[in-house]
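Asker: Got a predicted structure plus its sequence, pasted below:
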Amino acid sequence: MKAGRESGFAYQAVYRYLIRLIADSAEAGNVRLPSLRQLADRLNVSISTIQYAYSLLEKEGLVYSVAKSGYYARAIAGLTPQAVGNDLLEALYVNARRPGMRLLSAEDPVSVQSLDSPLLLLERELLRQYPRKPPLLDQPCGELELRAVLAARYTTSPRQCWHAEDVYIGADLRGVLEVLVAVLQLRHATILVESPCDWVILRLLQAAEVRVIELPLQACGGLEPQRLEALLNTENVRLILLSSGLSMPRGTQVPAENRNTIASMLAEHGTWVLENDCYGDLVEALDGERLRDRLDPDRLLIFSTFEKTVGIEAPYGFVLSRQWKSEMLRHFLMRSFRLSPIRQKAIARLYANGRIDQHLSVLRRLLKERRTPMIHLLRERLGDALQVVEPQGGATIWVRALRPVDMRDVFQRLLRQQVLIAPGELFSLQGLHRRHLRLNLLDHGETGLAGAITMLGDALRLASLE
């Protein structure tokens, strides 16, 4: 009965309520928080909504659970902005964990709607069908049922086909990417990466001592063919990392003509391609074929994660590869990823019965419904300060300052107001995109979208120039 009285984003209101409770108890140490049922009755929402809000806080390290006791707030040492040297990414992560911080920097597509509840319900049903028994066969690369479903999903023709043995599932995306770095022997090797690029990927490559050459996306969203041709002719390129569907954080597609030109060039040079498909399902309307459909599948690897489309209860990452089978198997065995076979089966069933495709259709619509008024307000209020890159999907908006403002100054000004942004230089290892910002689709309760954009505008206008 309560579900009918909840808004579409009830868990976000619960999350904000709990953040205030945690902040109020910050000086008292580890304080026990209200139970699921107590909060459900108090806030007039479902227990599953409370559970989801608690799980987000637990993932962020703000609360912890004790079996048969409940949830406790972790003691927080101080609520003032924390200085962490000159590392912008470290500053972002540290301050993102502070209670009461507004995260304009976040990137979480399923925050508007996830499949966590249906996934957990299906998992409970499967537990009744598959009583807990020792597995008959060890499956170090993931549950065979899920691997087969993914292989079928990525197969588009007799040539562009995949099989279960080509799919490898790991505990999370980072773990899978670390396996790829090892298998492909990328240490000290040269790879080309479209830019801007996800900072998690960039920092992982940097830590692995990979030589990264960034290829800036043009205003149209595509790569410059002449520059790519020159690099392929002069550099010993091990592989190129490109996006499938959406190029994030821009949220744009590579135009079909440019994509075809790039695919032909890579085929001519025999270049290995690593395709990032984490956001491929979030594109509103695909313009032509995906990049992978025009590439040689024997020189292609694809990686993705369920977390961006299903939710935090499905954190697994996966990779598809026809080659490197013995090395992939060896490294997955060495990693010994501990994955729930029942949860993997549940994810497979959600794909097989069409539930995920239905969910994606709704998710894309909801994201667009939140993007449209935000883009309108940005252009109306900050049209003299920012240029919006029109997104074609995803949960963020990429903007460019019209003046050469110091985005680190903007970052610090907003941080003092407990607002966190993601400056564009985070998405480059070579100092690109210094005049850019990535903004999430804002939902700020009482303050509202207009208030958040006003604060951003004030910070942009007051910031010093580079």
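Answerer: Great, that's in hand.

Asker: From here on, just use CA atoms for contacts and neighbour counts.
Answerer: Fine.

Asker: Which helix or strand contains residue 203?
Answerer: Residue 203 is located in helix 199-207, with elements delineated by DSSP states H and E.

Asker: Residues contacting that helix, please?
Answerer: 174, 177-178, 181, 211-212, 426-429 (Cα atoms under 8 Å, 6 or more residues apart in numbering).

Asker: do you know how far the residue most central in space within the chain is from residue 198?
Answerer: What sits nearest the mean C-alpha location of the chain, by Cα atoms, centre = their mean, is residue 308, with 5.4 Å. Distance of residue 308 to residue 198, given as Cα to Cα, to the nearest Å: 13 Å.

Asker: Mind telling me what element residue 363 is part of?
Answerer: Residue 363 belongs to helix 355-382, assigned by DSSP H and E.

Asker: for that helix, which positions count as buried?
Answerer: 356, 359-360, 363-364, 366-368, 371, 374-375, 377-378, 382 (16 or more other Cα atoms under 10 Å).

Asker: Let's verify the residue nearest to the centre of the chain: helix, strand, or coil?
Answerer: State at residue 308, reduced to three classes by DSSP: H, G, I helix; E, B strand; the rest coil: coil.

Asker: on that earlier part again, buried members of the contacts of helix 199-207 into ChimeraX, please.
Answerer: Selection of the buried residues among the contacts of helix 199-207 in ChimeraX, burial being defined by 16+ other Cα under 10 Å:
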select :174,177,211,212,426,427,428,429
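
Asker: here comes the other one, which I'd like you to weigh against the first:
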Amino acid sequence: MKAPRENDFVYQAVYRYLTMLIEEAGSHAPVRMPSLRQLADRLNVSISTVQYAYSLLEKEGRVYSIAKSGYYAPALLATDTPDSGSDLLETVYVNARRPGMCVLSADEPASLQPLDSPLLTLERELLRQYPRQLQTIAQPCGELELRTVLAARYTTSTANCWYADDVYVGADLRGVLEILISVLQLRQATVVVESPCDWVILRLLDAAEVRVIELPVLAEGALDLTALEGLLKREPVKLVLLSSALSMPQGNLLSAANCQAIAHLLGCHGTWVLENDCYSELDESGSGQRLRDWLDPDRLLVFSTFEKFMGAEAPFGFVLSRHWRSELQRHFLLRAFRLSPIRQKAIARLLGSGRLDQHLAVLRRMLKERRTQLIQLLRERLVDALHMVEPQGGATVWVGSLRPVDMERVFHRLLRQQIIVAPGALFSLEGLHSDYLRLSSLGHGERDLGTVIGLLGDALRLSQRG
């Protein structure tokens, strides 16, 4: 391993070393990676440092773990058959990571303006301040300082207030959601979700054998109250999963009147609500309203992640809940998330100092400029082929075809030209949104965006049904 540069953390050097091992082992079959202890001995670092480097690679999909066996680098797909995968989502994921791809569907808002530099600078300062023995004290539900700051940030009144003991921080959003599915005992239960819905959430629910009922979001961003009331009356709904503010991937905002009506209806039925708060910080309206402001706080859980608005160096997911305290603590203990306490402290300082709010103002402006550029090109080149509702935040644009089109065929045509789009079918388990695409201009790389939009138009015309 090359000697780490002066300004590197040890885990970054281990991460680079593992990356080189993965590249050298490139194979069409999974390759077993060195164990934690083997690498710790080989590189003369701690086991926890190796584990953290592996966790970063696992999040990126470059390794996966098997209980009691170890870490493996997945098999590489043949580069000459990029669309050979049978699973559409897997094909999107794998090809989006191939060199030279134009990813016209990236949903990584913070990549435009990540907080990596101030976060890592603050982390270095904290490393000098805190003795090493204090850095290793186990806090299975997350660093107390971060939980305290989050509780304060989410508190808006004496009725809608949170405490540090209500906050649970995990390694990433997926891990936190898996814990919630277990704690809430959602297996075989009926859950209503707004649709379109994030594919990570849908896949997790489906894998856990949750009975998912999709409630389509109307064109103007509202929820159909009549349809929701009908579901609550005739189905044994255990939980409703709704967005806090921005409903992604459309980027719509619920109106205050719609929020109040939804909250009243759910309150009348005593329904539990799981609120998706992942994109609320990207709301450009300035209203600050959240669905939870009208919900019964005693029948509410909230989940989110820092990654969407801070960047890849802050991958942690978190949940707020006033209930199931012993069960949540038990599951977080069993998971034994290995979270850097200093990284969590650094995030807490950014949240508490106002530095994050300054960053968000810049990030929202940059995202709006990118979306405006994309929307303008779509209206200039494809006004006769696509319709869209201009989003009120986030990185993506949700577009629908004005004519019957096979969007999966559109996807594969573009893939052969090294362009990735996200077909709307990925955002539903029931086959909804088949005439839609999620687009963004964050990952087009060196390719001219106008040229790429032209190729999208060609693919749409060549993939019309009938």
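Answerer: Everything's here; your move. Source: prediction; values computed, not measured.

Asker: picking up where we left off before, by how much does the helix holding residue 203 of the first structure deviate from the second structure on average?
Answerer: Once the two models are superposed, helix 199-207 of the first structure sits on average 0.2 Å from its counterpart in the second structure (mean Cα distance after the TM-score superposition for the first structure).

Asker: now that helix: how far from the chain's centre is it?
Answerer: The gap between the average C-alpha position of helix 199-207 of the first structure and the chain average comes to 14 Å, counting by Cα atoms, centre = their mean, to the nearest Å.

Asker: Ok, stretch 66-83 of the second structure next?
Answerer: On the basis of Cα atoms, centre = their mean, stretch 66-83 of the second structure sits 22 Å off its chain's mean C-alpha point.

Asker: mind checking the end-to-end distance for that stretch?
Answerer: Stretch 66-83 of the second structure has an end-to-end distance of 27 Å (Cα to Cα).

Asker: again with stretch 239-251 of the second structure
Answerer: For stretch 239-251 of the second structure, the first-to-last residue distance is 23 Å (Cα to Cα).

Asker: cool, and stretch 274-282 of the first structure?
Answerer: Using Cα to Cα, the distance between the terminal residues of stretch 274-282 of the first structure is 19 Å.

Asker: Then stretch 135-146 of the first structure?
Answerer: 16 Å.

Asker: again, but for stretch 215-227 of the second structure
Answerer: Stretch 215-227 of the second structure end-to-end distance (Cα to Cα) = 8 Å.

Asker: try stretch 424-443 of the second structure
Answerer: Across stretch 424-443 of the second structure, the terminal residues are separated by 18 Å (Cα to Cα).

Asker: picking that back up, narrow the contacts of helix 199-207 of the first structure to those in strands?
Answerer: Among the contacts of helix 199-207 of the first structure, DSSP state E puts 211-212 in strands.

Asker: Nearest to residue 291 of the first structure among the contacts of helix 199-207 of the first structure?
Answerer: residue 177 (20.0 Å; Cα to Cα).

Asker: which ones are touching the closest one?
Answerer: Residues in contact with residue 177 of the first structure (Cα under 8 Å, 6+ apart) are residue 201.

Asker: Give me the distance between it and residue 241 of the first structure.
Answerer: Taken as Cα to Cα, the span from residue 177 of the first structure to residue 241 of the first structure is 12 Å.

Asker: And the helix holding residue 363 of the first structure against the second structure, how far off on average?
Answerer: Relative to the second structure, helix 355-382 of the first structure is 0.7 Å off (mean Cα distance after the TM-score superposition for the first structure).

Asker: buried set for stretch 435-452 of the first structure?
Answerer: Buried-residue list, stretch 435-452 of the first structure, by 16+ other Cα under 10 Å: 435-444, 449, 452.

Asker: what do you get for stretch 400-411 of the first structure?
Answerer: For stretch 400-411 of the first structure, burial by neighbour count (16+ other Cα under 10 Å) applies to 400-401, 405-411.

Asker: Give me the contacts around it.
Answerer: For stretch 400-411 of the first structure, contacts defined as Cα under 8 Å, 6+ apart pick out 384-389, 420-423, 434-437, 459-460, 463-466.

Asker: And those residues, which of them are buried?
Answerer: Applying 16+ other Cα under 10 Å to the contacts of stretch 400-411 of the first structure flags 385-389, 420-423, 434-437, 459-460, 463 as buried.

Asker: Which helix or strand contains residue 240 of the first structure?
Answerer: Residue 240 of the first structure belongs to strand 237-243 when assigned by DSSP H and E.

Asker: Determine the set of other helices and strands touching that strand.
Answerer: strand 190-195, strand 272-276 (3 or more Cα pairs under 8 Å, 6 or more residues apart in numbering; DSSP states H and E).

Asker: Just put the ones you listed in JSON lines and tack on mean neighbour count and distance to residue 302 of the first structure.
Answerer: Listed next are those as JSON lines, based on neighbours: other Cα atoms under 10 Å; distance: least, Cα to Cα, whole Å:
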{"stretch": "strand 190-195", "mean neighbour count": "21", "distance to residue 302 of the first structure": "14"}
{"stretch": "strand 272-276", "mean neighbour count": "23", "distance to residue 302 of the first structure": "5"}
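
Asker: Figure out which of those is closest to residue 60 of the first structure.
Answerer: Closest to residue 60 of the first structure of those, according to Cα to Cα: strand 272-276, at 25.1 Å.

Asker: In the second structure, point out the residues matching the closest one.
Answerer: Mapped onto the second structure using TM-score structural alignment, strand 272-276 of the first structure covers residues 272-276.

Asker: now what about the matching stretch, what contacts it?
Answerer: Contacts with stretch 272-276 of the second structure, where a contact means Cα under 8 Å, 6+ apart, come from 238-244, 266, 292, 299-304.

Asker: please redo it, this time with the cut-off set to 6 Å
Answerer: When contacts are defined by Cα atoms under 6 Å, 6 or more residues apart in numbering, stretch 272-276 of the second structure is touched by residues 239-244, 299-303.

Asker: And stretch 51-59 of the second structure, by the same measure?
Answerer: By Cα under 6 Å, 6+ apart, the list of residues contacting stretch 51-59 of the second structure from outside reads 11, 15, 63-64.

Asker: again, 8 Å this time
Answerer: Applying Cα under 8 Å, 6+ apart, the contact partners of stretch 51-59 of the second structure are 11-12, 14-15, 36, 63-65, 338-339.

Asker: Please pick the buried ones from those.
Answerer: 11-12, 14-15, 36, 63-64, 338-339.

Asker: just curious, which of the residues you listed is nearest to residue 75 of the second structure?
Answerer: residue 63 (9.8 Å).
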